[in-house]
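A.B. asks: give me the fold of what follows.
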Amino acid sequence: MSQDNSQVWGAFLRGINLGKRQMKMAELKACMEAAGLAEVKTVLASGNVRFAAKGKPETIKTTLEQAIGKKFGFAVGVVLRTEAELKAMLDGHPFAGLDPEADLHRHVLLSDEPFPKGIVLESRPGDTEILRIDARELYIAAYRQPNGRYTENVEEVLKPLYARLGKGHLDTMRNWNTIEKILK
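C.D. replies: So this is what the prediction gives:
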């Protein structure tokens, strides 16, 4: 926690640096600082930001989305997590049971709102495995496929979830390595 009682946050922007939705991380950092956020640090070029701010999550989220929209000219959904929530994710070791020699990527789907209670998704062993579903996080092991891709069938496995969530649901997927770096 910062000296002025601000809280540390992780912001994960959905769908940037794809197609025409481009933004340089230095410009994003400056945009967030201009919006009143402190200790701003971007992590990788896919819209991951650590910062300190006071306020309620809804207020911070709205501030970020409005500032980004004004600066970059397109709407961007922002999924927030507090430092404590990020530490709990890391401390939960959701990938601990995986074979350390397996050729896979670890991913987490971060949801803005809680997932539907009782949602069950079928894994495809050796392809796309759902390791755990928490209130707002879903942990995925994506194994390398013959074509060299890792996330080839993730969308297919997640279809039942999106059918229940409906349009307008905000989430974003991140490589677990990003989550490991966000608080550093």
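
A.B. asks: contacts, neighbours, all on C-alpha from now
C.D. replies: Will do.

A.B. asks: longest helix of the protein?
C.D. replies: The helix spanning the most residues in the chain, taking DSSP state H as the definition, is helix 57-72.

A.B. asks: contact partners of the following helix or strand past it?
C.D. replies: Downstream of helix 57-72, the first helix or strand assigned by DSSP states H and E is strand 78-82. Residues outside strand 78-82 that contact it (Cα atoms under 8 Å, 6 or more residues apart in numbering) are 7-14, 57, 61, 64-65, 110-112, 170-172.

A.B. asks: structure for this one too, so we can compare:
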Amino acid sequence: MRGINNVGSKRVTMAALKKAFESMGFRNVRTVLASGNVVFETSGGDPHLDLTISRGLEKAIGFPVRVVLRTVRGLRAMIDADPFKGVPSGPDVKLYVTFLAGKSKPASRLELPRPPKGVQIVRVGPGEIFSAVGASPGAGTPELMAFLEKAVGREITTRNWRTVIKLTG
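C.D. replies: Predicted coordinates for the structure are as follows:
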């Protein structure tokens, strides 16, 4: 979910978030970290599941939330594809995946402008943008987020690569 418990955003406990998902009928609900990551099981069949969840959450927690869904199977396939292969790693390099919402133009068709100094767009997939942020002065996560929102709009949510890996465990 976009904007849960970020600096300056509305707060919701993970217990309340889990309870909201359970009350909507989802099974084996678990939250990962405190930034709106929820893993759950559903019988499927709802072609507008993101909207259903968004409406249910607004009712349960009192404010609208943009929901971006991915399957665990899809996340595992993404991890197995090793999108950051060849990217120098180290304590000063942060790897991110930006997930585009279902209504967004496919990322692979986007023409992204030149990123700010210290931000590298590593790969663009059909629904994701993979990026790395180095330790260059003036480059960091806020610059990446501002760049991506300007380039593709606000119908996105970004996660650290380590978080994506945790979601599949």
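
A.B. asks: what's the TM-score for these two chains?
C.D. replies: The TM-score (TM-score structural alignment, normalised by the length of structure 2) is 0.86; 165 aligned residues with a Cα RMSD of 2.2 Å.

A.B. asks: got the angle between the longest helix of structure 1 and strand 78-82?
C.D. replies: Angle of helix 57-72 of structure 1 versus strand 78-82, following axes from the mean of the first three to the mean of the last three Cα atoms, to 10 degrees, is 140 degrees.

A.B. asks: where along structure 1 do the strands fall?
C.D. replies: 7-13, 38-42, 48-53, 78-82, 104-111, 128-133, 137-143, 171-175 (DSSP state E).

A.B. asks: output the residue interval of structure 2 matched by the second one.
C.D. replies: Residues 27-31 of structure 2 are the counterpart of strand 38-42 of structure 1, counting by TM-score structural alignment.

A.B. asks: by how much does the matching stretch deviate from structure 1 on average?
C.D. replies: Here stretch 27-31 of structure 2, set against structure 1 after superposition, deviates by a mean of 0.5 Å using mean Cα distance after the TM-score superposition for structure 1.

A.B. asks: give me the residues contacting that stretch.
C.D. replies: 14, 17-18, 21-22, 37-42.

A.B. asks: how about a cut-off of 10 Å?
C.D. replies: Stretch 27-31 of structure 2 is contacted from outside by 13-15, 17-22, 37-43, 167, using Cα atoms under 10 Å, 6 or more residues apart in numbering.

A.B. asks: burial check on the closest residue to Leu37 of structure 1 other than its chain neighbours, number of neighbours?
C.D. replies: What sits nearest to Leu37 of structure 1 in space, not counting adjacent residues and going by Cα to Cα, 6 or more residues apart in numbering, is Ala53, at 5.5 Å. Residues near Ala53 of structure 1, counting by other Cα atoms under 10 Å, number 20.

A.B. asks: next: Ala84 of structure 1.
C.D. replies: Neighbours of Ala84 of structure 1 (other Cα under 10 Å): 13.

A.B. asks: quick one: what's aligned to it in structure 2?
C.D. replies: Under TM-score structural alignment, Ala84 of structure 1 pairs with Arg73 in structure 2.
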